[in-house]
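Q: Fold the stuff below for me.
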Amino acid sequence: MNITEIDVDSYATRVAFVAAAELHALLSEGEGSHFMPACADEAALQQLVEETGAFVIAHGVEKGETVWRWLHERLGGLAPWAAVPEERRFALDLFAVTLRELRQRLAIRQIEAERRASLPPPNPAPAIEDTIFEPVGSLGEMEPWAAEAVAGMARFDQAQEAERELQRKAEIAAREAAEAAEREAAKPARAATLSAGKAAPKPAAKDQPKGLPKVPNRQKPRGKAPASG
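A: Here you go, the predicted model:
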């Protein structure tokens, strides 16, 4: 149950009656409810308590004597206040004070609850990233998206560098192959290799003049020389 749904007058009256009855029972060692005038039955007593509570609330009563005088005027036949036993006086005083104080406090709480209920709902709290309290790293620390972008650019540069290196090596290899081909073409042609078992052809003899007799190659016989006389 919400506090705004409580009947503060009835609730405060019943609480004040219970408190006063408890005090009267402790002081008189008798029936607590006897601090009120005698009634025919329980229903009549409850009706009298409700009417007495309404009187206290309407007139802002603070003293038990005022309550007793009002009961005397309504019911008649009651003893004067000076002849009322002390424990009954204390109970009537407690009834008036408790009822007035509790009713006032409950009424204030109800007003505050109704005022809060009439207010518009509070705005939702902003996200932490939308406030000045968002946690920020050091000045040298990049955001995750920035770090990923830098890493992506570094990977792209590495790929470009690797491609340029492959192209450079291919150009060097092509140039070296071309230079080797040029050197091979500049060398003199080698003689054809002879097959096994074939003799090299003899050079052709030079032409000699015809008609000249061949002169035999005469050589002196080798022997001992004649002895001289």
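Q: Every contact and neighbour count from this point should use C-alpha atoms.
A: Will do.
Q: which residues in the chain form helices?
A: 8-28, 42-59, 64-75, 86-118, 144-186 (DSSP state H).
Q: Need these in TSV (columns: mean neighbour count).
A: Output for the helices of the chain, formatted as TSV (neighbours: other CA atoms under 10 Å):
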stretch	mean neighbour count
helix 8-28	19
helix 42-59	16
helix 64-75	16
helix 86-118	18
helix 144-186	11
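Q: got the contact list for residue 66?
A: Contact criterion CA atoms under 8 Å, 6 or more residues apart in numbering gives no residues in contact with residue 66.
Q: mind checking how far it is from residue 156?
A: The span separating residue 66 from residue 156 equals 98 Å under the rule CA to CA, to the nearest Å.
Q: Next: residue 91.
A: Separation of residue 91 from residue 156 (CA to CA) stands at 94 Å.
Q: Same question for residue 10.
A: 83 Å.
Q: swap in residue 176?
A: When CA to CA is applied, the distance between residue 176 and residue 156 equals 31 Å.
Q: for residue 106, same thing?
A: 75 Å.
Q: what does residue 67 give?
A: Using CA to CA, one gets 96 Å for the distance from residue 67 to residue 156.
Q: Same question for residue 86.
A: Here the distance between residue 86 and residue 156 works out to 101 Å (CA to CA).
Q: for residue 185, same thing?
A: Applying CA to CA, one obtains 44 Å for the distance of residue 185 from residue 156.
Q: Please apply the same query to residue 145.
A: Using CA to CA, residue 145 is found at 17 Å from residue 156.
Q: this one as well, want them side by side:
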Amino acid sequence: MSIVGAGFPMRVSNMLAGALGAAIVAGSPASAAVMMATFYGSTDFGGYDYAGLFGTPDNSLAYKSMSLTFVYDTALGVRVTTAGEDMVVQSGGLNPILSASITIDGVTLDLDLPDYGYASSTDDYWTWLSARGTNPANYDNELSAMVIGSGMPGDLETPFMTYGYGGGSLRLWSPTNFGEALAETDFNLGGVEVAYVGPSSPGPVPEPTTWALMIAGFGLAGAALRARRLAAS
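A: Prediction:
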């Protein structure tokens, strides 16, 4: 006795179409955007420019006006969003921090920090970004900043500006001589502004589990079509 009754192919087709849709929905990435976070403040008392990256070599960086900027893409890395908190961190070689720069006393330095990136915003609490670049012959180069205060949206894709208090640090090391610093300073920060730059581009590459779901969905859809042909014959 055949199990392919008069109404069976249609029911199976509907079920499998639903499974295919569920697979595609399950693998769909969340909305994503490229954003720019700019922090404002001053260096603290212990900063020093050994290599002259911001002017004269062997010069103090103490108590100078500064700002630093991160451009980040929320589609890159692993993103975790909960009530009132949004975080994205590097994973699988995808760094959410696209670029980082710092300006001290009017001199801007673009930084190459491709090996680790982190961005976090917590509702009415903090905005925190960090990036790091490995240095095979020395310690890692790094830039980080955090401002604590009210007005943070808890969403990495919502533009805002707020004042608060916080800090961060810059550490740059020689690529050839172990233990030799090029420049280092800590910061006293008093404000942060996050602005929209544009849509995430290119789109995120689907995870292996996403591909598996989609392939399984297409396979089930093909089985439904074969069942329909058998019923018609």
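Q: Now the TM-score, please.
A: Their TM-score after superposition, calculated using TM-score structural alignment, normalised by the length of the first structure, is reported as 0.23; 101 aligned residues with a CA RMSD of 6.4 Å.
Q: Tell me, how many residues neighbour the residue nearest to residue 173 of the second structure when sequence neighbours are not counted?
A: Here the nearest residue to residue 173 of the second structure in space, its sequence neighbours aside, is residue 181; by CA to CA, 6 or more residues apart in numbering that works out to 4.3 Å. The burial count assigned to residue 181 of the second structure is 19, neighbours taken as other CA atoms under 10 Å.
Q: Go ahead and confirm residue 181 of the second structure touches residue 48.
A: No: taking CA atoms under 8 Å as the contact criterion, residue 181 of the second structure and residue 48 are not neighbours in contact, 9.4 Å apart.
Q: Which elements pack onto the strand or helix carrying residue 100 of the second structure?
A: With elements delineated by DSSP states H and E, residue 100 of the second structure resides in strand 97-104, which encompasses its position. Here strand 97-104 of the second structure is seen to pack against strand 65-73, strand 107-111, strand 116-122 when contacts are counted using 3 or more CA pairs under 8 Å, 6 or more residues apart in numbering; DSSP states H and E.
Q: As TSV, those with distance to residue 217 of the second structure would be great.
A: Formatted as TSV, those follow (distance: least, CA to CA, whole Å):
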stretch	distance to residue 217 of the second structure
strand 65-73	30
strand 107-111	44
strand 116-122	34
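Q: closest to residue 192 of the second structure out of those?
A: Between residue 192 of the second structure and these, the tightest spacing by CA to CA is seen for strand 65-73, at 9.5 Å.
Q: which helix is the longest one in the second structure?
A: Ranked by residue count, the top helix of the second structure under DSSP H comes out as helix 208-232.
Q: State the distance from residue 165 of the second structure to residue 85 of the second structure.
A: Relative to residue 85 of the second structure, residue 165 of the second structure is positioned 19 Å away (CA to CA).
Q: Looking at these two, which one has more neighbours?
A: Here residue 165 of the second structure and residue 85 are set side by side on neighbour count (other CA under 10 Å), and the busier one is residue 85, at 20 against 16.
Q: pretty sure the more buried one contacts residue 121?
A: Yes: with contacts defined as CA under 8 Å, residue 85 of the second structure counts as touching residue 121 at a distance of 5.8 Å.
Q: which strands and helices sit next to the longest strand along the second structure?
A: If you go by DSSP state E, the second structure has its longest strand at strand 181-199. Contact partners of strand 181-199 of the second structure among helices and strands, from 3+ CA pairs under 8 Å, 6+ apart: strand 33-43, strand 48-49, strand 141-148, strand 160-173.
Q: Can you check what angle separates that strand from strand 160-173?
A: Between the direction of strand 181-199 of the second structure and that of strand 160-173, the angle (axes from the mean of the first three to the mean of the last three CA atoms, to 10 degrees) works out to 140 degrees.
Q: relative to strand 141-148, how tilted is strand 181-199 of the second structure?
A: 60 degrees.
Q: Spatially, what comes nearest to residue 59 of the second structure if we skip its sequence neighbours?
A: With sequence-adjacent residues excluded and distances taken as CA to CA, 6+ apart, residue 59 of the second structure is closest to residue 49, at 5.2 Å.
Q: CSV for the helices and strands packed on strand 97-104 of the second structure, including distance to residue 145 of the second structure and mean neighbour count?
A: Formatted as CSV, the entries for these read as follows, by distance: least, CA to CA, whole Å; neighbours: other CA atoms under 10 Å:
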stretch, distance to residue 145 of the second structure, mean neighbour count
strand 65-73, 8, 22
strand 107-111, 14, 14
strand 116-122, 10, 24
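Q: Relative to residue 12 of the second structure, which of those strands is closest?
A: Residue 12 of the second structure sits nearest to strand 65-73 of all those, at 41.1 Å, using CA to CA.
Q: Which elements pack onto the closest one?
A: Helices and strands touching strand 65-73 of the second structure, as assessed by 3+ CA pairs under 8 Å, 6+ apart, comprise strand 33-43, strand 97-104.
Q: right, so those: which one is the most enclosed?
A: Each of these was scored by mean neighbour count; the highest is strand 33-43, a mean of 22, by mean count of other CA atoms under 10 Å.
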